[in-house]
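J.: sequence and computational prediction follow.
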Amino acid sequence: MGSDPAVDVPAEEMVTGLTTLTGSGQSEEKRVTLQIEPRAVFEGDTLTLSCLVRYGYKPDRIEFYKDNIVLQSQAGKVLRMDHVPKRDEGSYKCRVWWRSIYFLDSAEVWVSVRELFSKPTLTFTLVSPVWEGDAVTLQCAAQIYKQGTQLQYRYSKEGTDLRGSGSHDQHSIPAAGLRDTGKYQCEVEAAGTGLVKKTSDPVSLTVRELFSKPTLIFSPVSPVWEGEAVTLQCAAQIYKQGTQLQYRYSKEGTDLRGSGSQDQHSIPAAGLRDTGRYQCEVEAAGTGLVKKTSDHVSLTVRDGQPKPALSQKPDGEICEGDPVTLSCVVEGGFGGWRYLWYRDRQGAPVYQRDSSSGAGYTISAAALSHSGEYWCRAERERTSLHSQYSDPIRVNVTALFSRVTLTATPGVTVKEGEPLNLTCEAAVNKPTHPQLHYSIMRDGEPVTNSTDSALYSIASTEKSHTGSYKCAVESQGVRKSSQELHIEVQNLPSERLEKCKGAFG
């Protein structure tokens, strides 16, 4: 805003020697001056701006500008800026107003704000990724530009401050763990001010597993019985070649004897007192820094001998040719057993099989000879422990066919030229009737073979049809034959034979 010719300024309010203001707010002779102390400042310093009028009437308002943007409008001629940051660098001026009508601008003055120290850089003494147990140091480097400046350092991971902030430009991780994986930053500030702070870019640290969390297993599998030898196996996978492991075993939090380089711990003869919860701990040999513990695993020691349970499927009576399976399981269903089957109290087992969860003795096609009483018994793998005998099961195998008969119609003696029908019949004992296969034989040679018909018909017999006939029925691999039936075809008298021949043309 400039001067207004229409405004009459009283003589007593005129500024002595003030020349006429121009429209730009500038006079031919500069009467307003901006003084800045100091002209070159460091971050965090105090900057003082003084707007001076060479002579004249006291102004009613003074405005201070930075890069032509109003900073502050006030009555006083001094503006104090404490703790200036780098962003306060720029071009400054002041403007003096009288009655909000007349103003004069100072010349623009450039203010340089120098960095107190540089933006810090964070580095690791070991190149990421590192192994568990490695000692890692974080180095925070910042260049100081103002002599005598003391710096304070603070370190953080994923935005959370770490312990050990202070005057040291290093932060140590004595033994890196998987939890130390993440993004790190360091923040630097000028000591005693708490105002000038600068933060490094994030830097990632990856920590690799030296070995896996161990797994503890028992051999044989729990439960075990008194007197059995039990082995605790502590398994951990090594990821860094050359790593040596040390093992320690505990029961209910109390260390067991025999800790060392062995991944096994033995209980030669388990007793009831050995029942409890066990763990194993693994650490990298020679460091004592990287340790990992297995989950708790329970061991139960029982007294006496286990007794297996024996079952049959299908239940009840079975027929010849049917499959039948006997299942033997030690009570509780725990593994590590070998199963043996006995029949009719024979000295040696009729069958034996190793299994982790029980075992079955299968007869794919039962025969009458399979009828009898069966028992099972189990013995623990790699030990001398035997179970009791199971209760017996009686297997009853019924004949599939109670009888097979062959009948001749009209009879076993026929005349030449007469018809003959042979019928094969079987009495099946199985409720669900199986498919039957019929065959009829004469003198041992088959004359018919069918699954559809049990009938053999001869429309006109001849002398050659004389012979011994037998029929057989087969199903489910079971075959049963009838008794032999002798068929005789007799010769007709010559006169009757001629008549028969004439009758048949």
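T.: That came in fine, so what should we check first? Numbers count the residues shown, from 1 in each chain.

J.: switch to C-alpha atoms for all contacts and neighbour counts from now on
T.: OK.

J.: strands of the stretch 1-150 of the chain, start to end?
T.: 32-37, 40-42, 47-53, 61-66, 69-74, 78-81, 90-98, 102-105, 109-114, 121-124, 130-131, 136-141 (DSSP state E, counting those that start in this stretch).

J.: dump those into a markdown table; add distance to G372 as well.
T.: As requested, the strands of the stretch 1-150 of the chain are exported to a markdown table (distance: least, CA to CA, whole Å):
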| stretch | distance to G372 |
| --- | --- |
| strand 32-37 | 117 |
| strand 40-42 | 106 |
| strand 47-53 | 112 |
| strand 61-66 | 111 |
| strand 69-74 | 110 |
| strand 78-81 | 109 |
| strand 90-98 | 109 |
| strand 102-105 | 124 |
| strand 109-114 | 105 |
| strand 121-124 | 79 |
| strand 130-131 | 67 |
| strand 136-141 | 76 |
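
J.: adding distance to A359 and mean neighbour count, write these out as JSON lines.
T.: Shown next, in JSON lines, are the strands of the stretch 1-150 of the chain (distance: least, CA to CA, whole Å; neighbours: other CA atoms under 10 Å):
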{"stretch": "strand 32-37", "distance to A359": "98", "mean neighbour count": "19"}
{"stretch": "strand 40-42", "distance to A359": "87", "mean neighbour count": "18"}
{"stretch": "strand 47-53", "distance to A359": "92", "mean neighbour count": "19"}
{"stretch": "strand 61-66", "distance to A359": "92", "mean neighbour count": "20"}
{"stretch": "strand 69-74", "distance to A359": "92", "mean neighbour count": "13"}
{"stretch": "strand 78-81", "distance to A359": "90", "mean neighbour count": "16"}
{"stretch": "strand 90-98", "distance to A359": "90", "mean neighbour count": "21"}
{"stretch": "strand 102-105", "distance to A359": "105", "mean neighbour count": "22"}
{"stretch": "strand 109-114", "distance to A359": "86", "mean neighbour count": "18"}
{"stretch": "strand 121-124", "distance to A359": "60", "mean neighbour count": "20"}
{"stretch": "strand 130-131", "distance to A359": "47", "mean neighbour count": "20"}
{"stretch": "strand 136-141", "distance to A359": "56", "mean neighbour count": "19"}
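
J.: against that first model, consider the following:
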Amino acid sequence: MNMFVYFLELFSYPQIKVSFDPVSGDHMTITCDTKLSPHRETTELQFAFYRNGHNVQGFSLSNQYGVPSAQLEDSGNYTCEVQTPTGSVRKRSNLAHIHIQEFFYTQIKVSPDQVTEGDHMTITCDTELRPHRETTELQFAFYRNGHNVQGFSLSNQYGVPSAQLEDSGNYTCEVQTPTGSVRKRSSMAHIHIQELFSYPQIKVRPDQVTEGDHMTITCDTELRPHRETTELQFAFYRNGHNVQGFSLSNQYGVPSAQLEDSGNYTCEVQTPTGSVRKRSNMAHIHIQGAAVRPVVSFFPNWTPIFPGESVTLSCNVAPTAQGNLGYSWYRDGHPIPGDQQNLVIQPTIWSDIRSYSGDYQCQAGASERSDPVTLDIKSGE
């Protein structure tokens, strides 16, 4: 006689179920659903959960795996496994793909598109919430080169009233829910602040200024294209002290330069509101003493001179003349040897008389020649 033996399932193959289509930040519950056979309902079962083949919750009596605040990285292929306490019966569910949807998208934007020094710059953290989540309150923070420049607040904008070159950098923004359960950072945006005008340079005319010259100091700068009509103001300083306050003139004039006008000069340029201000490098300007006409004197102060005697001619210059001037001597309009302030004449014999007698002049540096002084040498006969 044939006997047919029929084995009943202790419990059905489990199925993965998720409470709803999860969005980042939601509390997500994954259930491992199975059914015990009639009359075996009291059998104890144990449940385990896996994501992408990796265990995320070991065997326990709970048939649920909860994620308090689901994140995008919680997306994946989930399975669950059910077993009896002894492990004599074990079954695994089919694979279920769970996709955590983004709560919001974020992007950094800057206005105006091209920012120039002094502009009011507005950086916006532009965010788009998912449908049916538009009323969710969000908080925003801003960073430059990784450093926080505006902490979390309800404003999605960071404003710089008067942008400066140092405001250039790599900007990001961060968005979070009030509890911080969902937090996202934007991609990096490089913002370059353009110069409104170049750093000024001090220029002086003439190149070499001498006492009495009309000296003109110019504060030279260049506005960037399309900003040429911007009004600028200029100020001038000598040795750190203001010598001409801010005005529309980029020149400082000294009608008759004096030695005390020498010094270290700088100039400063600004917009009328002072929102952009730049100072030049220092330029040292040296006023040279005027090369006035020298006067020739001689010692001993008598004439004539006889052979065997000596006389010293001196080229005397004004006290204001400065530096190593260099001297030149002339007799009867012709250059003669000698580049020192003093010239010694010492005829020895009567034949030297003709070569030493005459009208002497000197010149100090670039000065005019002195008035002639006559030196008379007698033969002694």
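T.: Done, it's in. These numbers were taken from a predicted model, which means no experiment stands behind them.

J.: ranges for the helices of the first structure?
T.: Here the first structure has its helices, by DSSP state H, at 494-503.

J.: and the counterpart of R39 of the first structure in the second structure, how many neighbours?
T.: Matched to the second structure by TM-score structural alignment, R39 of the first structure sits across from F20. As a burial measure, F20 of the second structure scores 11 neighbours (other CA atoms under 10 Å).

J.: how near is F20 of the second structure to I30 of the second structure?
T.: To I30 of the second structure, F20 of the second structure is 9 Å away according to CA to CA, to the nearest Å.

J.: kindly report the same for L325 of the second structure.
T.: L325 of the second structure is 99 Å from I30 of the second structure, where distance means CA to CA.

J.: ok, the match of R39 of the first structure - contacts?
T.: Taking CA atoms under 8 Å, 6 or more residues apart in numbering, we find F20 of the second structure in contact with M28.

J.: next, count neighbours for the corresponding residue of the second structure for G276 of the first structure.
T.: Counting by TM-score structural alignment, G276 of the first structure lines up with G263 in the second structure. By other CA under 10 Å, 17 other residues sit near G263 of the second structure.

J.: how about the contacts made by G263 of the second structure?
T.: Taking CA under 8 Å, 6+ apart, we find G263 of the second structure in contact with 238-239, 284-286.

J.: in space, what's closest to F401 of the first structure - neighbours in sequence excluded?
T.: V428 (4.7 Å; CA to CA, 6 or more residues apart in numbering).

J.: surely the one you found meets S402?
T.: Yes: at 6.5 Å, V428 of the first structure and S402 qualify as touching, with contact defined as CA atoms under 8 Å.

J.: more neighbours: these two, which one.
T.: The neighbour comparison of V428 of the first structure against S402 (other CA under 10 Å) goes to V428, with 17 against 11.

J.: what lines up with the more buried one in the second structure?
T.: Under the alignment defined by TM-score structural alignment, V428 of the first structure is left unpaired in the second structure.

J.: over to A503 of the first structure?
T.: Aligned partner of A503 of the first structure by TM-score structural alignment: none.

J.: what's the neighbour count on A503 of the first structure?
T.: A503 of the first structure: 8 surrounding residues under other CA under 10 Å.

J.: what do you get for A291 of the second structure?
T.: As a burial measure, A291 of the second structure scores 20 neighbours (other CA under 10 Å).

J.: find the nearest non-adjacent residue to it, please.
T.: Nearest residue to A291 of the second structure, sequence neighbours excluded (CA to CA, 6+ apart): S367, at 4.7 Å.

J.: quick one, what contacts that neighbour?
T.: 291-294.

J.: swap in 7 Å and give it another go.
T.: 291-293 (CA atoms under 7 Å, 6 or more residues apart in numbering).

J.: in TSV, list those residues along with distance to S256 of the second structure.
T.: Shown next, in TSV, are the contacts of S367 of the second structure (distance: CA to CA, whole Å):
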residue	distance to S256 of the second structure
A291	15
V292	16
R293	19
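
J.: ok, so of the residues you listed, who is nearest P178 of the second structure?
T.: Set against P178 of the second structure, the nearest of the contacts of S367 of the second structure by CA to CA is A291 (80.7 Å).

J.: does that closest one touch R369 like I think?
T.: No: in this structure, A291 of the second structure is not within contact of R369 by CA atoms under 7 Å, at 10.5 Å.

J.: S468 of the first structure contacts R442, doesn't it?
T.: Yes: judged on CA under 7 Å, S468 of the first structure makes contact with R442 at a distance of 5.5 Å.

J.: if you count surrounding residues, which of the two has more?
T.: R442 (19 against 15).

J.: how close does that one get to L455 of the first structure?
T.: According to CA to CA, R442 of the first structure and L455 of the first structure sit 14 Å apart.
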